[in-house]
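Enquirer: Structure of the sequence below:
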Amino acid sequence: MGEKGNKSVVQNSKINPDDGNKFNFIKNDDDVDYNLTINQIIDEIANGGEDIVCDWMREITKYPQTTDACIMDENVSKNRFQNILLYDNNRVKIKDKNRGNDYYHASYVDGYDKVGRYVLAQAPFDEYTESDFWRLVSTAKPNMIVLLAATLDDKGVAYIPQFWCTGKKQKRYFKDLAVRTLEINNLRHWDLYNIEIIDKQYSKTQTFTLNLIHYRGWTCDNKVPEYILDFRAFFQLRKAETDVKKFDGPIMIVCPTGTHRAAFFAAIDIIIDRINQEKRVGIQPTVEIISKQRYGSFIFFEHYLNLVETITKHCVSSNIVDLHMLAQVEVKKEKKNV
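Expert: Predicted structure coming up:
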């Protein structure tokens, strides 16, 4: 998907792994896993527990892909976590080789109704990756950036650099690329920045603007913030604005690894979109296709559990789930613990 000739085509994808993606399975008419309702998913997890998740992982890891670019000598230092590789097939390439090579730790991931809807990217961690990050933004032209990380860890130590300006009208330069913050809206749990990218590498200067939403309260990969669904609602409004303005670029989701939180948030967005449109869930196929497009996604049981719990909360608050069914599941859990 990084280049037109290499796109993993999903026909009107809706994140169904059986719809034409060459890394996925042949579609059967009775696609049971895809057509499970939220109530059936909850019951399956409650009854099967970790064994179900292990079955999912076996399916996900059936077809290994190449990861050559990320282990090349000139690129190794650009990977913050050496155990998180990058698939070659759908990596996002920087297309301005006069300022450096084409490598950044980022992948295209399909959305509910659009191929390459998201770019899942590692957050910059030094001055070199900061420069490469904005080069990537300048060439990929995302319609917004969603940053899921605090800049400081629990001990007050810098976890990711402040790679954008937090002051209005402030500007940073990366050679002939300038990044300026135009507007700031500080909210309780997240901040919204309107950012202008000015690229002077061309004979005619190119300029475009986008929103950067910083969810500064997300501090742990294995723990979902309390207000994640509120944040997703805020994000949805911004996403609708980009649709109205006909911004065609992908949504860039950034976290320290570019994998754990970013993949979780993409999955939440995809699954809720499907629930709203079809009243179907598709947790397993959603996780499968994201995992095949972004290395290391959903490798921990907690990630699956958090995903199911968050989707359940959404369905309960939206009156989608059968509450009696949910109560029966809770009773089963209590009996198992006795």
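Enquirer: Every contact and neighbour count from this point should use C-alpha atoms.
Expert: OK.
Enquirer: do you know how far Asp43 is from His324?
Expert: Going from Asp43 to His324 by C-alpha to C-alpha, to the nearest Å gives 12 Å.
Enquirer: Have a look at the two and say which one is more surrounded.
Expert: Asp43 (18 against 10; other C-alpha atoms under 10 Å).
Enquirer: any idea which element the more buried one lies in?
Expert: helix 38-48 (DSSP states H and E).
Enquirer: and that helix, what does it pack onto?
Expert: When contacts are defined as 3 or more C-alpha pairs under 8 Å, 6 or more residues apart in numbering; DSSP states H and E, helix 38-48 sits against helix 301-317, helix 323-337.
Enquirer: could you give the angle of the longest one to helix 38-48?
Expert: So the one you mean is helix 301-317. In terms of direction (axes from the mean of the first three to the mean of the last three C-alpha atoms, to 10 degrees), helix 301-317 departs from helix 38-48 by 140 degrees.
Enquirer: want to put them side by side, so please do this one too:
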Amino acid sequence: MSDEPELENGKIEADYDEDEHKDTMSPQDVVDKIAKGGEQVIIDWHNTIIREPPKFDAFLEPVNAVKNRYPNVILYDRSRVKLHGNKVGDDYYHASYVDSYNQADGYILAQAPFNEGTESDFWRMIFETSPKLIILLTDTHNREGNRLVKHFWPESKANHRNYPETNIKVNYTKGDTAPLYDWYNFSISNTVIGSIKTITVPMLHYRKWIYDKIIPDDLLEFRSEVGLLETASIVRKQRYGCMTYYSHYSHVADLIVRHAIATGVVER
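Expert: Below is the predicted model:
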């Protein structure tokens, strides 16, 4: 079933499709559209928005309540990552697709696992979506020694993780340590009847970002090359409660650019 609103008028539906990302329209485009269509254009925009407000039914399912790290951080149905599963709750993990700079749903923003159940589901999500990179943006403990996130990954070849309930196995293959972050490479396999499928995914564990409102100061000098404001606006619409401060996205963008340089995607 599509998450898009079912509109009764074909013209309104066409207008909605064209203007779904209205924040990318130039002021002149908006003026021209209103000049051409008059007040009815504004009425159509308004009716489209209120006809289908964001839903979060899966987030409210009782069986999913224990899978939410924070009860006040809702998950939109329209952008959530749906896992494979036949029973209610099997397809749920608190994660959202967000648009990247060159494609829709290019990134996934997710909560960190906080217990055995969410740890198993997290790695199942990684296996099913096969991302090119995992970035963990916090240390496991703050300076006072309080735990911030569960240590949900293996750190050595002897410390593999098995999740029998989902047939997922996570193996450490190699890693490295830098002053600000640790780098891991994982082999993730899923045992199915008669065969084993394996993927390889790297993870960057950035350890310097400990407190939400205190942003690390080691930013890349060319971060202004990234369209931070526009992208942050899109992310906030697709992942509730994310990017509360502009500086949050600025720092995330730096990490992405850092990876792009390290892998040769772009030149410094």
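Enquirer: give me the stretch of structure 2 that the helix holding Asp43 of structure 1 matches.
Expert: Following TM-score structural alignment, helix 38-48 of structure 1 has no partner segment in structure 2.
Enquirer: Flag every buried residue along that helix.
Expert: The neighbour-count check on helix 38-48 of structure 1 (16 or more other C-alpha atoms under 10 Å) flags 38-39, 41-43, 45 as buried.
Enquirer: Tell me what angle that helix forms with helix 323-337.
Expert: 10 degrees.
Enquirer: Tell me which helix or strand comes right after helix 38-48 of structure 1.
Expert: helix 50-60.
Enquirer: Return the residues in contact with Asp57 of structure 2.
Expert: Asp77 (C-alpha atoms under 8 Å, 6 or more residues apart in numbering).
Enquirer: That one corresponds to which position in structure 1?
Expert: So Asp57 of structure 2 corresponds to Asp68, using TM-score structural alignment.
Enquirer: between the buried residues of helix 38-48 of structure 1, which is nearest Val179 of structure 1?
Expert: Ile38 (43.1 Å; C-alpha to C-alpha).
Enquirer: Not counting its neighbours along the chain, what's nearest that closest one?
Expert: Val281 (5.7 Å; C-alpha to C-alpha, 6 or more residues apart in numbering).
Enquirer: cool, Glu183 of structure 1 as well?
Expert: Nearest to Glu183 of structure 1 is Asn194, by C-alpha to C-alpha, 6+ apart, at 5.0 Å.
Enquirer: now do His314 of structure 1
Expert: Nearest one to His314 of structure 1, counting by C-alpha to C-alpha, 6+ apart, is Leu229 at 7.2 Å.
Enquirer: so the one you found makes contact with Thr312?
Expert: No: contact criterion C-alpha atoms under 8 Å: Leu229 of structure 1 and Thr312 do not qualify, at 11.1 Å.
Enquirer: Pick out whichever of those two has more residues nearby.
Expert: Between Leu229 of structure 1 and Thr312, counting by other C-alpha under 10 Å, Thr312 is the more crowded of the two (19 against 16).
Enquirer: if I look at the more buried one, how far off is Gln277 of structure 1?
Expert: For Thr312 of structure 1, the distance to Gln277 of structure 1 - C-alpha to C-alpha - is 17 Å.
Enquirer: Give the burial count for the nearest residue to Arg223 of structure 2 once chain neighbours are set aside, as a bare number.
Expert: Among residues not flanking Arg223 of structure 2 along the chain, Asp254 sits closest, at 6.2 Å (C-alpha to C-alpha, 6+ apart). Asp254 of structure 2 has 19 neighbours, counted by other C-alpha under 10 Å.
Enquirer: which residues does Asp254 of structure 2 contact?
Expert: With C-alpha under 8 Å, 6+ apart, Asp254 of structure 2 has these contacts: 219-220, 223.
Enquirer: where's it, which helix or strand?
Expert: Here Asp254 of structure 2 is assigned to helix 246-262, by DSSP H and E.
Enquirer: Arg124 of structure 2 now?
Expert: helix 116-129.
Enquirer: now the helices for the stretch 151-300 of structure 1?
Expert: Taking DSSP state H, counting those that start in this stretch, the helices of the stretch 151-300 of structure 1 run over residues 228-244, 260-278, 283-293.
Enquirer: Can you point out the buried residues in the second one?
Expert: What that stands for is helix 260-278 of structure 1. 260-275.
Enquirer: other SSEs contacting it?
Expert: strand 118-122, strand 251-255, helix 283-293, helix 301-317.
Enquirer: Most tightly packed of these?
Expert: strand 118-122 (a mean of 27; mean count of other C-alpha atoms under 10 Å).
Enquirer: With structure 2 overlaid, report how far that strand is off on average.
Expert: In the superposition with structure 2, the average deviation recorded for strand 118-122 of structure 1 is 0.3 Å (mean C-alpha distance after the TM-score superposition for structure 1).
Enquirer: Now do that strand: distance to the chain's middle.
Expert: Offset of strand 118-122 of structure 1 from its chain centre (C-alpha atoms, centre = their mean, to the nearest Å): 6 Å.
Enquirer: and it, which stretch of structure 2?
Expert: The aligned range for strand 118-122 of structure 1 is 107-111, by TM-score structural alignment.
Enquirer: which residues touch that stretch?
Expert: Residues contacting stretch 107-111 of structure 2 (C-alpha under 8 Å, 6+ apart): 69, 81, 94-100, 239.
Enquirer: Output these in JSON lines; the columns should cover secondary structure.
Expert: Listed next are the contacts of stretch 107-111 of structure 2 as JSON lines, based on DSSP: H, G, I helix; E, B strand; the rest coil:
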{"residue": "Arg69", "secondary structure": "coil"}
{"residue": "Val81", "secondary structure": "strand"}
{"residue": "His94", "secondary structure": "strand"}
{"residue": "Ala95", "secondary structure": "strand"}
{"residue": "Ser96", "secondary structure": "strand"}
{"residue": "Tyr97", "secondary structure": "strand"}
{"residue": "Val98", "secondary structure": "strand"}
{"residue": "Asp99", "secondary structure": "coil"}
{"residue": "Ser100", "secondary structure": "coil"}
{"residue": "Arg239", "secondary structure": "coil"}
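Enquirer: Farthest pair within those residues?
Expert: Across the contacts of stretch 107-111 of structure 2 (C-alpha to C-alpha), the longest gap, 24.9 Å, separates Arg69 and Ser100.
Enquirer: residue ranges for the helices of the stretch 1-150 of structure 2, please.
Expert: 10-18, 27-37, 39-51, 57-60, 62-65, 116-129.
Enquirer: between the first one and helix 39-51, how big is the angle?
Expert: If I follow you right, that is helix 10-18 of structure 2. Going by the same axes, to 10 degrees, helix 10-18 of structure 2 makes 70 degrees with helix 39-51.
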